[in-house]
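*Asks:* Quick one, what's the 3D model for this:
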Amino acid sequence: MQLSNIYSLFTEFPNVVTDTRKVVSNSLFFALKGENFNGNKFALSALDKGCKYAIVDEKEYAIDERFILVENVLDCLQNLAREHRRHLNIPLLAITGTNGKTTTKELMHAVLTKKYNTVATVGNLNNHIGVPLTLLRMNKETEFGIVEMGANHPGEIRQLCEIAEPNFGIITNVGKAHLEGFGSFAGVRKTKKELYDFLFENKGTVFLNADNQYLAKMVNDQEIVRYGNCEEAFSKAKFLQAEPYMIMELRSAIGKLYIKTKLIGAYNFENALAAVTLGRFFNIDEISIKKALEEYEPSNNRSQLKKTEKNVLFLDAYNANPTSMKAAIENFAAMSQCSKVLILGDMLELGADANKEHLELIKLLESKDLKNVILVGEVFTAVNTNPEFKTFKNTSDLIVDLEKGQLSNQYILIKGSRGIRLEQIIEKL
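*Replies:* Got it, this is the predicted structure:
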């Protein structure tokens, strides 16, 4: 079947399903494949549960007119999303970066919804499947789209841009992450730059943190809206404090505007200023921007402060890499509280650099004179030589220790890669 025919079906049944556990009546089921599953096998079940049509790519499963046989289901999903994006013809912002892209996306979404009907990526569904699904959630009522783009191999940002065709874009920052896939920090920068390059080729606009030396060197001679402290910055602000929450002073046309967020960490200053800049560029008044940023509450263990009966937790346990871990440690070390504990998990996907990068963090902890440190994971356990730092090979072993109830009246930073599952310790603290 031609793409135009499938798009006609989508306009009639504008809900897309890829999981039979989440079927919506009168929707289109796309039988995607993965390493351990074949969606074609579940196509009939999807129809029985209420889907109108099932798109499959194995002939044996196309048993009646309700099945639409295509050459490749994933390609069909991506092509359908691109076609839909072209019909929408709305401003669409792509956001990527090593750290902060999900928080920045959420802040931007909060700001834009003060004026526009905005659809943004849900959670971190930011890959070759999540991006098309985000686009297909948009409809004729949508006035602005925000698409988060993640990558762990060269070429992936380019591929996602070719699906979403953004006309605006932002790279939050570049740092050491997914080195196993990128090969080096230079590989990270080259892949993230694919967003700048796509916008340059298609006369799009870049929102640029002009204070970030790496980003300033990566950008092309293209349409740029700068934020930061440079003279030509479209938006300027001053970081005031991050204890416990981040507070900033916006240099506004109506005077100084103080924005008191519910975000922990000085590193969120740049994320918030990016959202301010986007809002101002799209003519949202600064009082509405202030309100949006102050109302936003982080979730999913990202930049959260949580008070339990025994302790105060600084939760940033959704993910970790050398750049974000360094920022979190430095921010926590600068806080004035005396009773501080750090629970840090291994940083995954660093390949041959894993030992070196974990050793660098241990040196940083020592240089900050941080003594109440708990390290979790096989790499930290293998490289740590500081007798004052406790180590546990996994989170399960740490939980056994925490059940003794030794930690109370402490300020505790919790940060590590998602695969370490440090969120499991929260109920023990």
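
*Asks:* make it CA atoms for all contacts and neighbour counts henceforth
*Replies:* Noted.

*Asks:* Could you look up the SS state of the residue with the largest distance to the centre of the chain?
*Replies:* The outermost residue of the chain relative to its centre, with distances by Cα atoms, centre = their mean, is D64 at 40.6 Å. Secondary structure assignment for D64 (DSSP: H, G, I helix; E, B strand; the rest coil): coil.

*Asks:* In stretch 391-409, which residues are buried?
*Replies:* Judged by neighbour count (16 or more other Cα atoms under 10 Å), stretch 391-409 contains these buried residues: 391-396, 398-399.

*Asks:* And stretch 414-427, by the same measure?
*Replies:* 414-418, 420-423, 425.

*Asks:* Same question for stretch 321-340.
*Replies:* Under 16+ other Cα under 10 Å, the buried positions of stretch 321-340 are 321-326, 328-333, 340.

*Asks:* thinking again about what came up before, now, which of the buried residues of stretch 391-409 sits nearest G100?
*Replies:* For the buried residues of stretch 391-409, the residue nearest G100 by Cα to Cα is T395; the value is 24.8 Å.

*Asks:* That closest one and I426 touch, don't they?
*Replies:* No. At 11.2 Å, T395 does not count as touching I426 under the criterion of Cα atoms under 8 Å.

*Asks:* The stretch 201-350 of the chain: strands as residue ranges?
*Replies:* 205-209, 223-227, 237-242, 245-252, 255-264, 304-307, 312-316, 340-345 (DSSP state E, counting those that start in this stretch).

*Asks:* So for D369, which of the ones you listed sits nearest?
*Replies:* Closest approach to D369 among the strands of the stretch 201-350 of the chain is made by strand 340-345 (11.3 Å; Cα to Cα).

*Asks:* Report all helices and strands that the helix or strand hosting V131 contacts.
*Replies:* Secondary structure assignment for V131, by DSSP states H and E: helix 130-137. In terms of contacts (3 or more Cα pairs under 8 Å, 6 or more residues apart in numbering; DSSP states H and E), helix 130-137 is packed against helix 73-88, strand 118-120, strand 144-148, helix 156-164.

*Asks:* how about 6 Å then?
*Replies:* For helix 130-137, the packing partners by 3 or more Cα pairs under 6 Å, 6 or more residues apart in numbering; DSSP states H and E come out as helix 73-88.

*Asks:* one more to line up against the first:
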Amino acid sequence: MLSQSKQAPKLTLGNVVEWSNSKSVLPASMLCKSVNGLNNDSRNTSCGEVFVALTTEKDDGHRYAADAIKRGASAAIVSVKKTDMFTDSEKKRLIAVNDPLKALQQIASCYRKTFDIPFIGITGSSGKTTSRSFISHVLKHKLTVGETSGNLNNHIGVPLSILKFKGNENVGVLEMGANHAHEIHLLSTIVKPTIGIITNIGYAHIGYFGSLSNIARAKLEIADGMNDKSGFILLNGDDPLLVKNARGMDKKIIFFGFSSRCRIRAVKEKLISGNSMGFEVDGMQYRLEMPGRHFIYCALAAICLGEYFGIERSLIAGALSSIRPASMRGTIEKKAGATFIVDCYNANPSSMKTAIRLLCDVAGKKKPVAIVGDMLELGKFSKRLHKALGRQLAAAGVRDILAVGEFASSVAEGAIESGMKAKNVRTAKNSDEAAISAKDMVNPGDIALLKGSRGVHLETVFEKF
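*Replies:* Now for the predicted structure:
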């Protein structure tokens, strides 16, 4: 339960210098100056921020540090090895460290410790952003919420998000994403979540992890930074890997989902209309103005946390019913006489399965069509999983398939092997080519799914109808 917390102290340049163990020549008069956060993009650095010069495989942030200062940055965190590239006047605004990335993470970790409030950490193969937005939306009915900025959920984004907090928050809600082992461990030790949430275990990024078991172990690292005995971990109780691994955890576990083991359990799920879902939890009716069981899972996590923080169930229900899907994340749109489920933000085998189920629910007795793009970052599993996608689409009874991208032929192969006629299965190299083929395939009155990884840009197909 939430306790009244004191306001955290304002972040200052002095804090940044101290916590980064830096070699700085900033004048003493500047050290008490408030900092409005840290930023690694000089193009949108604003007055009062500190620029962090990060080096990646593609670029070197040190090239933009001087520009960030000109745009109003109070100072720039740079590597001690690269201070010679700056003028004498620019050097007066530098905070020189051994490793700017580690300094960013250390500053965020120290700043987090100044907050005497609960932090909620969210990870999982899919549904992190939607769960975070649902939870934040519900909690804002009673609390001041600090949360992930945009989609900044990795080893860079999580620290940046924490450093955007103003100090007046009652609760923090942060996503934690990863595509390699031990990344969630790092983020958890920075965030120190009071409550951890794992949405599911799926094939997203399996090309990097190697197996579903490795993915599960990586997501369970969210518990590594939890040291508040009053906290708990909220797990999808319908996910067999999470249920299996929960047995060995020394934290309090609460399951959510549809199965009987779930303490937060949805029943009486129904599609109210093309755009709405209804369900019940402990006799309370809830409604979401967006179709799809995957949204109900996100709502269940929000219901649990809303009740935990003392928000009335009627307010929780009202908050959830007022949420609308974000662009390209499952919106239902009508265009050229057809109905489109536009879900082009990302895709993996688990979310594809959910999208196919939604397509069939919305279509009812109609034969739907599916325009599917590559599921990226599946590594050596790519061909097999795309072939399986083709089989799933055929089994779902879709009328036509248009597969787009490098693995389109694998989708087509799976569909045809499962009994679909070759004339009803098309392929396209890219979204521009797909847009031409889709116009010939989708007719007025059709129900069509548009689902693929972000890099395939299937929204182009919808835009050109």
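
*Asks:* Could you report the TM-score for this superposition?
*Replies:* Remark: TM-score between the superposed chains equals 0.92 [TM-score structural alignment, normalised by the length of structure 1]; 426 aligned residues with a Cα RMSD of 2.4 Å.

*Asks:* Between the strands of the stretch 201-350 of structure 1, which one is closest to A292 of structure 1.
*Replies:* Comparing the strands of the stretch 201-350 of structure 1 by their distance to A292 of structure 1 (Cα to Cα), the top pick is strand 255-264, with 9.4 Å.

*Asks:* Packing partners of the closest one?
*Replies:* In terms of contacts (3+ Cα pairs under 6 Å, 6+ apart), strand 255-264 of structure 1 is packed against strand 245-252, helix 286-295.

*Asks:* do you know which of the ones you listed lies nearest T20 of structure 1?
*Replies:* Among those, helix 286-295 comes nearest to T20 of structure 1, with 35.3 Å by Cα to Cα.

*Asks:* Would you mind giving the residues in structure 2 matched to that closest one?
*Replies:* Under TM-score structural alignment, the match for helix 286-295 of structure 1 in structure 2 covers residues 313-322.

*Asks:* Equivalent analysis for stretch 94-101 of structure 1, please.
*Replies:* Across structure 2, the stretch matching stretch 94-101 of structure 1 (TM-score structural alignment) is residues 121-128.

*Asks:* Same question for stretch 407-416 of structure 1.
*Replies:* Against structure 2, stretch 407-416 of structure 1 falls on residues 443-452 (TM-score structural alignment).

*Asks:* Any idea how far apart the tips of the matching stretch sit?
*Replies:* 21 Å (Cα to Cα, to the nearest Å).

*Asks:* try stretch 22-40 of structure 1
*Replies:* One end of stretch 22-40 of structure 1 to the other measures 16 Å (Cα to Cα).

*Asks:* what does stretch 176-192 of structure 2 give?
*Replies:* The first residue of stretch 176-192 of structure 2 is 12 Å away from its last residue (Cα to Cα).

*Asks:* before we move on, what about stretch 226-236 of structure 1?
*Replies:* 9 Å.

*Asks:* contact partners of that stretch?
*Replies:* 207-211, 251, 277 (Cα atoms under 6 Å, 6 or more residues apart in numbering).

*Asks:* So which residues of the stretch 1-150 of structure 1 form helices?
*Replies:* Ranges of helices within the stretch 1-150 of structure 1 are 3-12, 43-48, 73-88, 101-112, 130-137, based on DSSP state H, counting those that start in this stretch.

*Asks:* who wins for proximity to H178 of structure 1 among the ones you listed?
*Replies:* That would be helix 101-112 among the helices of the stretch 1-150 of structure 1, by Cα to Cα, at 15.0 Å.

*Asks:* still on that earlier bit, let's see which of the buried residues of stretch 414-427 of structure 1 end up in helices.
*Replies:* Among those, DSSP state H puts none in helices.

*Asks:* Looking at those residues, point me to the pair that's furthest apart.
*Replies:* Spatial extent of the buried residues of stretch 414-427 of structure 1 (Cα to Cα) is set by the pair S417 and I425 at 13.9 Å.

*Asks:* And the aligned partner of E18 of structure 2 in structure 1, how close does it get to F29 of structure 1?
*Replies:* In structure 1, the residue matched to E18 of structure 2 (TM-score structural alignment) is Q2. Distance of Q2 of structure 1 to F29 of structure 1, given as Cα to Cα: 17 Å.

*Asks:* Now intersect the buried residues of stretch 414-427 of structure 1 with the strands, please.
*Replies:* Judged by DSSP state E, the subset of the buried residues of stretch 414-427 of structure 1 located in strands is 414-415.

*Asks:* now for N15 of structure 1: what does it line up with in structure 2?
*Replies:* Matched across to structure 2, N15 of structure 1 falls on G37, judged by TM-score structural alignment.

*Asks:* Could you do L74 of structure 1 as well?
*Replies:* Checking TM-score structural alignment: L74 of structure 1 goes with L101.

*Asks:* mind checking how far the residue nearest to that match when sequence neighbours are not counted is from L186 of structure 2?
*Replies:* Spatial nearest neighbour of L101 of structure 2, chain neighbours left out: L54 (6.2 Å); criterion: Cα to Cα, 6 or more residues apart in numbering. According to Cα to Cα, L54 of structure 2 and L186 of structure 2 sit 18 Å apart.

*Asks:* higher neighbour count, the two?
*Replies:* Using other Cα atoms under 10 Å as the criterion, L54 of structure 2 and L186 rank with L54 on top: 24 against 19.

*Asks:* In structure 1, which residue is most central in space?
*Replies:* Note: structure 1 centre (Cα atoms, centre = their mean) maps to T102, 2.9 Å.

*Asks:* and the closest residue to that one other than its chain neighbours, how many neighbours?
*Replies:* Spatially, and ignoring its direct neighbours in sequence, T102 of structure 1 is nearest to N124 (6.5 Å; Cα to Cα, 6+ apart). By the criterion of other Cα under 10 Å, N124 of structure 1 has 16 neighbours.
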